[in-house]
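*Asks:* Here is a sequence together with a model predicted from it:
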Amino acid sequence: MSTGTAKEQLFRLPDLGEGLTEAEIIGWTVSVGDTVEIDQVVVEVETAKAAVEVPVPFAGTVLHLHGKAGDSVDVGAPLISVGPSADAGAAAAEQYREEEQGGSGNVLIGYGTGHAGTPRRRRRIRHSSPTGSQQAAPAPTQSDSAPPDAAVRLRDSGTQGAPRVLSPLVRKLARDHGIDIAQVTPSGPSAVILRKDIEQSIARSGPPAVPAGSADNSARQETTPGALQADGVERIPLRGLRRAIAEKLTRSRTEIPDATTWVDADATNLLRVKKVLQAAAPDQPLGLLALLARICVSGLQRFPELNSSVDTAQNEIVRYSAVHLGFAAQTPRGLMVPVVRDAHRMTTAQLGAELARLTALARTGSLPPEVLTGGTFTLNNYGVFGVDGSTPIINHPEAAILGIGRIVDKPWVLQGELAVRKVTQLSFTFDHRVCDGGVAGGFLRYVADCVEHPETLIVDL
């Protein structure tokens, strides 16, 4: 979506799909005066579903950034203004500086100049070209007064000056842990610094040490959202994914009359089967989650009442023939529920591969928005947090969610004798509008039987 005159092209926040109407700016990868190419990523925004990198549809020089990090932007609202050429862009950019900064020439790097705030500048280094002309290039480090979300580009002599562009999420991770990105060795294509590169640097360096009385430390305390106030109260804005989670869980608790039932199950045989499968196919990610997913799919085919949702507007129960299996994944950005489409059509090996792929994308913040919607049932393995049981909240508008607790050694009566077995607790929360306790109990008992005797799954394969 772009409009503008011959001297200026205005790009508006495009429709990001999935009915999303707004997004929050995470950070800009360009600043006023930079030259951009067609389809170059200029900003990263966070929707209610995921972080999205937004490319600009035309080339030119950046004249204006219509927003700063943390701003909420509606779909169709101005995002970035681009001039037709470097020379014209530079002149127009200078005009923006003079008009919006009272002729001071100060530009809010990475911030919309239409917003009030204290002007802060990032130093730029000019390199001489072979012809003797001056060419602007971003500095490898920022001045102390630079805003924390300003775009960062590094020049890598090993790639003949190609820029190493960091994702705003990766840049924030480095900043929060005091990592000097100039000292980080990139492992991504074209010498791009990836999240794992920063995490490795964090592991080597330990916690950052910032002098208590330094100016930089003082500035961070004043500008960081959620910082302690004078009365000792901390206020943390509900934004982006955190706000989406809060709204969805609140809606679930408000609209769905849920009930929870649970049972202990002997998972000794299930762990044995997992070990055998992993030994037989070491190159395939056949973990515990894949086996539990297979059990859920089989159970939903036996109890289709639970693979449904309630349409309150039409006063109808909507039952689905396809199983789109969501699974809870804890990520640095918060709780996400990626969805495995058409899980009922997959083999156990295919389920394992898809679960591994989506988990990796979730941890790097690379999940596309469409992967986080459309689920019909959710599996939540909260046992990875070391807890035994829970009463999970249904992922609205679904009708049920199965929770798996940790697997621990417990005394268990087996064939009339006391033995030590690998025991887990299964908890099942369901929408009482779609079924009664008989169906819910039947499903949970079937899942428990499959956990205890996984060979019964062969009947449904």
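*Replies:* Alright, I've got the coordinates. Residues are numbered from 1 along each chain as shown.
*Asks:* from here on, contacts and neighbour counts on C-alpha atoms
*Replies:* Fine.
*Asks:* Now do the contacts for Ala244.
*Replies:* Contacts of Ala244 were listed using Cα atoms under 8 Å, 6 or more residues apart in numbering, and they are Ala48, Lys49.
*Asks:* And the host helix or strand of it, what's buried?
*Replies:* Taking DSSP states H and E as the definition, Ala244 sits inside helix 240-255. For helix 240-255, burial by neighbour count (16 or more other Cα atoms under 10 Å) applies to Gly240, Leu241, Ile245, Lys248, Leu249, Ser252.
*Asks:* Leaving out the residues flanking it, which one is nearest to the fourth one?
*Replies:* Spelled out, it's Lys248. His396 (6.5 Å; Cα to Cα, 6 or more residues apart in numbering).
*Asks:* Tell me, how many residues neighbour that neighbour?
*Replies:* Neighbour count for His396, taken as other Cα atoms under 10 Å: 20.
*Asks:* and what of Val210?
*Replies:* By other Cα under 10 Å, 10 other residues sit near Val210.
*Asks:* That one and Leu270: what is the separation?
*Replies:* 49 Å (Cα to Cα, to the nearest Å).
*Asks:* then this one, side by side with the first:
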Amino acid sequence: MAIDYTMPKLAMAMNEGVINQWLVEEGAYVEKGQELATVETEKVAYDVESPEAGYLHIVVAEGETVPCETLIARFAETEAELATLQSAGDTPAAVAANEAEQAAPVAASSTPQLTDSSARVIASPLARRLARDANLNLHGVTGTGPGGRIVKRDVLPLLAAPQTSDAVLARVPFTGMRKTIADRMTASLQSTAQLSGNWESDITAMMAFRQEYVRREAELGTRVSVNALIARAIAYAIKQVPIANSCLENDEIVIYRSINLGVAVSVPGVGEYDSGLMVGVVHGIENMGLAELDLSMKAVVERLRTGQATAEDTSGATITLSSTAGAGPPGLTSTPVLNSPNTALVGPSTPIERPVVVDGEVCVRTLMPISFTFDHRVMDGEPAARFMRALHDCLEHPELMMA
């Protein structure tokens, strides 16, 4: 008897997933625990393992988005049972072939053309969408997917091919991660009452404090970063104003005991002109020393950028750190968008040296611009101001980080 396999729920916040790639061909025999498919959520892609042994019958094609617990494949015990499943005619390859017979080929003189128009195009929905958006003809493209189907990886090189028109530098597909980022940013701004405060903190003492740890790099096993110090300052400020570490769930404001720091991370996008953004999560930072915190933050960032992040790495954030320090110009101020459902986000920028008055004397100090965005539905102006003051005090007096 065939065994059904549904879209797995890989994280608490996951409602749907995309089949990025089937790692096993239609009809092939798979062992229990063998890598079966790459599934993409709104945050990260996972390689999922087969929960059963058997002959694989694929129900949902690559590129398709389906809700969790939706049937995506079946496992047949015998080849005869597999043949029975396949005879139903619902395999993605058969559906794609049928669509290809009915679809008119796309052609445009300003884009690369592949001229073998006599062949039927068998392509995944995602590959078709990418080709359609870029006005590419898929006839003649060699597919590397199951049964020779054209899949996403076959189309991406064509998107970077030279075009004869000088009017367009590049076309970046508004799909995948780019579309997810757009949806989340739009939803965040439309569903919350966001307000940002901006100020400068004198981090001259903090940078000297950091040098004490830098000198111990060999002993600690890490070169403690400025972001780790800012994270410690965030933890200090939350102790003074706990509501900053919260979210709004239905009709309740949930204030968390543990501080799970979301860290905004820039990751590669699709091609030269695209970029990506993900939020990694470091859990329980209030219990970490500086070196442990620094190592944990760097480890999560590395896993995100190399595609090895786990569900825990991308879920459960209670407050967010989104730093543009080192990327933006010195002195930059901004109004960062909240990482919903978090109530608050801290956004430091590149420090700048300015002359300031200290104890009646003019001297040059290192000032870091800080932005703080909060949801005014949850957090009023007075507690928000107290949080900003506590964060400011800790950055200017780094000994408070060790309190």
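*Replies:* It's in. Just so it is clear, the model here is predicted, and its values are computed rather than measured.
*Asks:* can you tell me what part of structure 2 the very next helix or strand once past the helix holding Ala244 of structure 1 aligns to?
*Replies:* The first helix or strand that comes after helix 240-255 of structure 1 along the chain, using DSSP H and E, is strand 258-266. Under TM-score structural alignment, the counterpart of strand 258-266 of structure 1 in structure 2 spans residues 194-202.
*Asks:* gap between that stretch and the chain center?
*Replies:* Relative to the centre of its chain, stretch 194-202 of structure 2 is centred 25 Å away, using Cα atoms, centre = their mean, to the nearest Å.
*Asks:* buried ones in it?
*Replies:* In stretch 194-202 of structure 2, counting by 16+ other Cα under 10 Å, buried: Gln194, Leu195, Ser196, Gly197, Glu200, Ser201, Asp202.
*Asks:* nearest residue to the fifth one other than its sequence neighbours?
*Replies:* Of all residues beyond its chain neighbours, the one nearest Glu200 of structure 2 is Pro369 (4.4 Å), with distances taken as Cα to Cα, 6+ apart.
*Asks:* Likewise for the third one?
*Replies:* Nearest residue to Ser196 of structure 2 in three dimensions, chain neighbours excluded: Thr373, at 4.1 Å (Cα to Cα, 6+ apart).
*Asks:* where's the residue nearest to Lys248 of structure 1, which helix or strand?
*Replies:* Counting by DSSP H and E, His396 of structure 1 is part of no helix or strand.
*Asks:* and it, what pairs with it in structure 2?
*Replies:* That one, His396 of structure 1, aligns with Ser340 by TM-score structural alignment.
*Asks:* got it, and Val384 of structure 1?
*Replies:* Match for Val384 of structure 1 (TM-score structural alignment): Gly326.
*Asks:* Equivalent analysis for Trp28 of structure 1, please.
*Replies:* Pairing criterion TM-score structural alignment: the partner of Trp28 of structure 1 within structure 2 is identified as Trp22.
*Asks:* so the residue nearest to the spatial centre of structure 2, which of the three states?
*Replies:* Closest residue to the average C-alpha location of structure 2: Met278 at 2.7 Å, with Cα atoms, centre = their mean. Under DSSP: H, G, I helix; E, B strand; the rest coil, the three-state class of Met278 of structure 2 is strand.
*Asks:* Show me the helices in the stretch 251-400 of structure 2, by range?
*Replies:* In the stretch 251-400 of structure 2, the helices defined using DSSP state H, counting those that start in this stretch lie at 290-305, 381-396.
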